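Chemist: predicted structure and sequence below. I'll ask about it afterward.
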Amino acid sequence: MRSDNNTQIKLDPQRIPQHVAIIMDGNGRWAKKRLLPRIAGHKQGMDNVRTITRAASALGIKVLTLYAFSTENWKRPKDEVSYIMSLPVTFFNNFVPELIEQNVRVMIMGDLTALPESTRSACARAIADTAHCDGMILNFALNYGGRDELRRAVQQLAQEAEDGKRQARDIKDTDIDAALMTAPLGKLADPDLLIRTSGEERISNFLLWQIAYSELVFTDRLWPDFSADDLRSACADYASRDRRFGAVK
């Protein structure tokens, strides 16, 4: 369902989604519309992360997961990938003090071993510097892919079965949950609300297990233009829905 109406938004504090995940799409198109290079869109998009992080924290959202770079994004031009890899360094260097002030903790999931050393170091510092914060979790999916995550989880569980630590037939959903990259989020691992910007209506290999019962909101707004009011609108849309999880009320 699409959501673009952000006028006169009223939110029930009791119906705010606890975990919001966002596929931040449209940076390149934002730049193209302005006759700018694609990297200008990525810079504006990263700047907008600050805006939406503040807004999410103020709304009382407990986890904000942002799809920053997928396992498929390596297929993009090398110069563009190189620039994207530099963005976390700049972002964390500038924004971590504000995150600490807002009591926001940084978490990062994905295969970080493939990232440049400078990017890995910036991520590690941000995680360490905000480890004491117990407010909202700002969770970046960086070099992340849903199928890659599931493959790793299957391999882990299969190895445990091979080692005699568990019986394959006894594997439960909770065992799979515990083997996924979102496991540190505990009961908040599954997003209540998934938002995708830019008008595309695809999941794009994002949190394939975790979004089984997430509410989906698609908006035509390009990510650099996605505002705090747009987030409020998506949350209001979420609050209006009847979540039954396959049951009948």
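Modeler: Noted; the coordinates are in hand.
Chemist: use CA for all of it now, contacts and neighbours both
Modeler: Noted.
Chemist: quick check: what element follows the longest helix along the chain along the chain?
Modeler: Of all the segments of type helix in the chain, defined by DSSP state H, the longest one is helix 78-101. Going down the chain from helix 78-101, the next helix or strand is strand 105-109, by DSSP states H and E.
Chemist: put this next to the previous one:
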Amino acid sequence: MFEKFFKTNANQQEEVDLDENKIPTHIAIIMDGNGRWAQKRHLPRVAGHKQGMETVKEITKAASKLGVKVLTLYAFSTENWKRPAAEVNFLMDLPSKFFDTFVPELVENNVKVNVMGYVDQLPPKTRQAVFDAIEDTKECDGMILNFALNYGGQAEIVSAMQAIAEKVKAGALQPEDIDEQTISQHLMTNTLAPYANPELLIRTSGEERISNFLLWQIAYSELVFTDVLWPDYAPANLAEDIYQFQKRNRRFGGLNKEEEK
């Protein structure tokens, strides 16, 4: 049975009526607001990251139950290394703590872990936690939980161009044969095909920018910006954002049949 979700408006609950045939296949989320959530409570920023980890667990299970095929979460960007060392160290320690407690639930929910980004640049303990989670869930064939870890959209495109240039240099590829598919095949999301490109991109916390996330892949994604801080983001918020997606008229640069008349 399709799960019902409710949102609260003016102290009244209103049912979010989702069309189960129009659930986005790939949802990407910029998980923003952990620091502000903590500051509002006079807590250290790391407390927000810790609570945000619990939100990841709840949203992962909710997305899986809704039938989402891929859930991509922006966990750590290539620019986040600029943050204070104590915060970076805490964030690098989170994957091992997260997967230690959550992998059994992921297996129970048939969720497979994937990680994209420059994993080789992560601390050894972080890398090992990532590799272990991928190994432990490799037999799962349900939703893919895809973490963008030490990831940046511009760096990803540069890496793809370098790989393509090497093929051209070796004579294995002609410049005139390079097209959109060629580039897509060299991006880090290639392993997610046929769901490589998000249908819906959500950013929490009220900020309305992309922050170097999936720059190629979101060419035709629907964007939803919510004021909810990530640690407060709940399955009902996800349902509301999917509902906003379902109300959109997606034309991909063309016209729908009604507009053609």
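Modeler: Right, received. Where do you want to start? Quick caveat, the model's predicted, so the values are computed rather than measured.
Chemist: still on that earlier bit, and the longest helix of the first structure, what does it pack against?
Modeler: Applying 3 or more C-alpha pairs under 8 Å, 6 or more residues apart in numbering; DSSP states H and E, one finds that helix 78-101 of the first structure contacts helix 38-59, helix 117-129.
Chemist: so which bit of the second structure is it matched to?
Modeler: With TM-score structural alignment applied, helix 78-101 of the first structure matches the range 85-108 in the second structure.
Chemist: mean per-residue distance, the matching stretch versus the first structure.
Modeler: With mean C-alpha distance after the TM-score superposition for the first structure, stretch 85-108 of the second structure departs from the first structure by a mean of 0.4 Å once superposed.
Chemist: roughly how far out does that stretch sit from the chain middle?
Modeler: 16 Å (C-alpha atoms, centre = their mean, to the nearest Å).
Chemist: flag every buried residue along the longest helix of the first structure.
Modeler: 84, 85, 87, 88, 89, 91, 92, 96, 99, 100 (16 or more other C-alpha atoms under 10 Å).
Chemist: spatially nearest residue to the residue mapped onto residue 28 of the first structure from the second structure, not counting backbone neighbours?
Modeler: Here residue 28 of the first structure is matched to residue 35 in the second structure, going by TM-score structural alignment. Of all residues not flanking residue 35 of the second structure in the chain, residue 45 sits nearest, at 4.6 Å (C-alpha to C-alpha, 6 or more residues apart in numbering).
Chemist: ok, that neighbour to residue 30 of the second structure distance?
Modeler: Look at residue 45 of the second structure and residue 30 of the second structure: by C-alpha to C-alpha, to the nearest Å, they are 17 Å apart.
Chemist: of these two, which one has the most company?
Modeler: Taking other C-alpha atoms under 10 Å, residue 45 of the second structure and residue 30 do not tie; residue 30 has more neighbours (23 against 17).
Chemist: what would the helices and strands packed on helix 78-101 of the first structure look like in JSON lines with distance to residue 10 of the first structure?
Modeler: Output for those, formatted as JSON lines (distance: least, C-alpha to C-alpha, whole Å):
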{"stretch": "helix 38-59", "distance to residue 10 of the first structure": "12"}
{"stretch": "helix 117-129", "distance to residue 10 of the first structure": "34"}
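Chemist: most packed of these?
Modeler: Of all those, helix 38-59 carries the top mean neighbour count, a mean of 18, counting by mean count of other C-alpha atoms under 10 Å.
Chemist: which bit of the second structure covers that helix?
Modeler: So helix 38-59 of the first structure is aligned with residues 45-66, judged by TM-score structural alignment.
Chemist: mean shift between that stretch and the first structure?
Modeler: For stretch 45-66 of the second structure, the mean deviation from the first structure after alignment is 0.5 Å (mean C-alpha distance after the TM-score superposition for the first structure).
Chemist: thinking again about what came up before, number of nearby residues for the match of residue 28 of the first structure?
Modeler: Residue 35 of the second structure has 19 nearby residues by other C-alpha under 10 Å.
Chemist: got it, and residue 238 of the first structure?
Modeler: As a burial measure, residue 238 of the first structure scores 22 neighbours (other C-alpha under 10 Å).
Chemist: quick check: the residue nearest to residue 118 of the second structure when sequence neighbours are not counted vs residue 142 of the second structure, distance?
Modeler: Once flanking residues are discounted, residue 118 of the second structure sits nearest to residue 150: 5.5 Å by C-alpha to C-alpha, 6+ apart. In this view, residue 150 of the second structure and residue 142 of the second structure are 25 Å apart by C-alpha to C-alpha.
Chemist: so those two - more neighbours on which side?
Modeler: Using other C-alpha under 10 Å as the criterion, residue 150 of the second structure and residue 142 rank with residue 150 on top: 21 against 18.
Chemist: ok so that one is a strand residue?
Modeler: Yes: counting by DSSP: H, G, I helix; E, B strand; the rest coil, residue 150 of the second structure is found in a strand.
Chemist: and residue 24 of the second structure, what pairs with it in the first structure?
Modeler: Using TM-score structural alignment, the equivalent of residue 24 of the second structure in the first structure is residue 17.
Chemist: tell me the contacts of its match?
Modeler: Shown in contact with residue 17 of the first structure (C-alpha atoms under 8 Å, 6 or more residues apart in numbering): 61, 192, 193, 235, 238, 239.
Chemist: now which residue in the second structure aligns to the last one?
Modeler: In other words, residue 239 of the first structure. By TM-score structural alignment, residue 239 of the first structure lines up with residue 246.
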